[in-house]
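> sequence and computational prediction follow.
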Amino acid sequence: MSDENRTSDTPKGPRPEPLRFFGTTWVEHDGNYRLRRVVVPSARSSPAAVSCLVLRFAYQGLEIAEVGGAVTLIVVVMFAVCSALAFGHTWEAFTKRPDPERQSSLRGLLAIGFVGSLLAYFFRSLVEAPGERLLREEYEKARATHEKRTSRRTGNPSRKPRRRG
């Protein structure tokens, strides 16, 4: 296939950004979108459950080591707070683009609060494809801008009759 044929087959204008596990099926809700909407939440609930189990084993390890009530309380509160913050940050990232600098500074907190991030992804996938609303808004805005830009000019301006007077 020549380069000319490839460029004529590609649509003009903005292209939708693919989502993880959904590709670009979120645009028209086609290509097994409904099936993916069922599979993704169920697939996301198992890592969250396994993560909670791992945290339970860590808690039991603290009990076996008899480190004391204060250390156990600090560890439990740390995981709870980090998970809550990670949940909020991940949930917010589905509605607006996160700041890259803030994202890198929160990397440690998000790693500690991984259960919160997994749960946010799970609950968001019950409502929509995670990030679909944000990408849809950006895509529709880009399409409107493209339509406005391309519909503004019609024809060659040098061929227009000049007005005198």
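Happy to help now that I have it.
> drop to CA atoms for contacts and neighbour counts, all remaining ones
Noted.
> need the contact list for the closest residue to Lys96 other than its chain neighbours.
Nearest residue to Lys96, sequence neighbours excluded (Cα to Cα, 6 or more residues apart in numbering): Leu134, at 6.2 Å. The contact partners of Leu134, taken as Cα atoms under 8 Å, 6 or more residues apart in numbering, are 94-97.
> mark which of those residues are buried, thanks.
Among the contacts of Leu134, those buried by neighbour count (16 or more other Cα atoms under 10 Å) are Phe94.
> ok, so of the contacts of Leu134, who is nearest Leu118?
Closest to Leu118 out of the contacts of Leu134 is Phe94 (13.1 Å), distances taken as Cα to Cα.
> isn't that closest one right next to Pro130, touching?
Yes. Using Cα atoms under 8 Å, Phe94 is in contact with Pro130, at 6.2 Å.
> quick revisit: of the contacts of Leu134, closest to Ser104?
Lowest distance from Ser104 to those (Cα to Cα) belongs to Arg97, with 13.6 Å.
> okay, now the one to match up with it:
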Amino acid sequence: MSAENGKNGTPDTQAGPRPEPLRFYGTTWVHHDDGYTARRAGLAVGSLAVAAAACFVLRLAYQGLQIADIGSFVSLLMIVMFAVCSALAFRHTWSAFTRRPDPDRQASLRGLLAIGFVGSLLAYFLRTFTEAPGEKLHRAEYEKAREEYERRTTRRTGNPSKKRRRK
């Protein structure tokens, strides 16, 4: 990271680890400043609006299948597929807010998460009511890094060579 904090080009006086920025929030999640609450409200509304628009698009796709008269089995299969993928995507996205997902597992679930994108959007929407999505995980990691930094940089008091020896 740079030596500037981004405000007026002033140098950052805080030594040690810096917080990792969250998507859409930057580092405002640390002190809940610079429009943090407005961003949470806006992103909650936005994610719900995108989820509603996605459901509308899926409904159009379903109506297209009905018009094509491909049969009730394929229509039922499509509904079940989107419902299951959305539920799994919701669960995966929700758990990713509290712990880092395994990169290999994440790569293998990429297709499922793409199909169940509505579940991911709904998880994001619901999480914004309690915190910025991922804030709890990032805050725990940041506080742990700060504690380790403080532990490493604390100085001993006094000169150890002048310490009295026990006889």
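Thanks, I have it. This is a predicted model, so every value here is computed, not measured.
> one step back: can you find the partner of the residue nearest to Lys96 of the first structure in the second structure?
Matched by TM-score structural alignment, Leu134 of the first structure corresponds to Leu137 in the second structure.
> can you give me the helices in the second structure?
Along the second structure, counting by DSSP state H, helices occupy 36-68, 72-96, 103-108, 110-115, 117-127, 135-153.
> just name the most buried of those helices.
Counting by mean count of other Cα atoms under 10 Å, helix 117-127 has the highest mean neighbour count of these, with a mean of 22.
> packing partners for that helix?
Helix 117-127 of the second structure sits against helix 36-68, helix 72-96, with contacts defined as 3 or more Cα pairs under 8 Å, 6 or more residues apart in numbering; DSSP states H and E.
> tell me the angle of that helix relative to helix 72-96?
Orientation check (axes from the mean of the first three to the mean of the last three Cα atoms, to 10 degrees): helix 117-127 of the second structure against helix 72-96 gives 40 degrees.
> so helix 117-127 of the second structure corresponds to what in the first structure?
Under TM-score structural alignment, the match for helix 117-127 of the second structure in the first structure covers residues 114-124.
> report the mean deviation for that stretch after fitting onto the second structure.
Compared with the second structure after fitting, stretch 114-124 of the first structure deviates on average by 0.7 Å (mean Cα distance after the TM-score superposition for the first structure).
> and the gap between the most centrally placed residue in the second structure and Val84 of the second structure?
Geometric centre of the second structure, nearest residue: Gly134, 3.4 Å, by Cα atoms, centre = their mean. Distance of Gly134 of the second structure to Val84 of the second structure, given as Cα to Cα, to the nearest Å: 24 Å.
> I'd like the distance from stretch 58-66 of the first structure to the chain centre, please.
Stretch 58-66 of the first structure sits 36 Å away from the centroid of its parent chain (Cα atoms, centre = their mean, to the nearest Å).
> so that stretch aligns onto which residues of the second structure?
Using TM-score structural alignment, the residues of the second structure aligned to stretch 58-66 of the first structure are 61-69.
> no further queries at this time; thank you.
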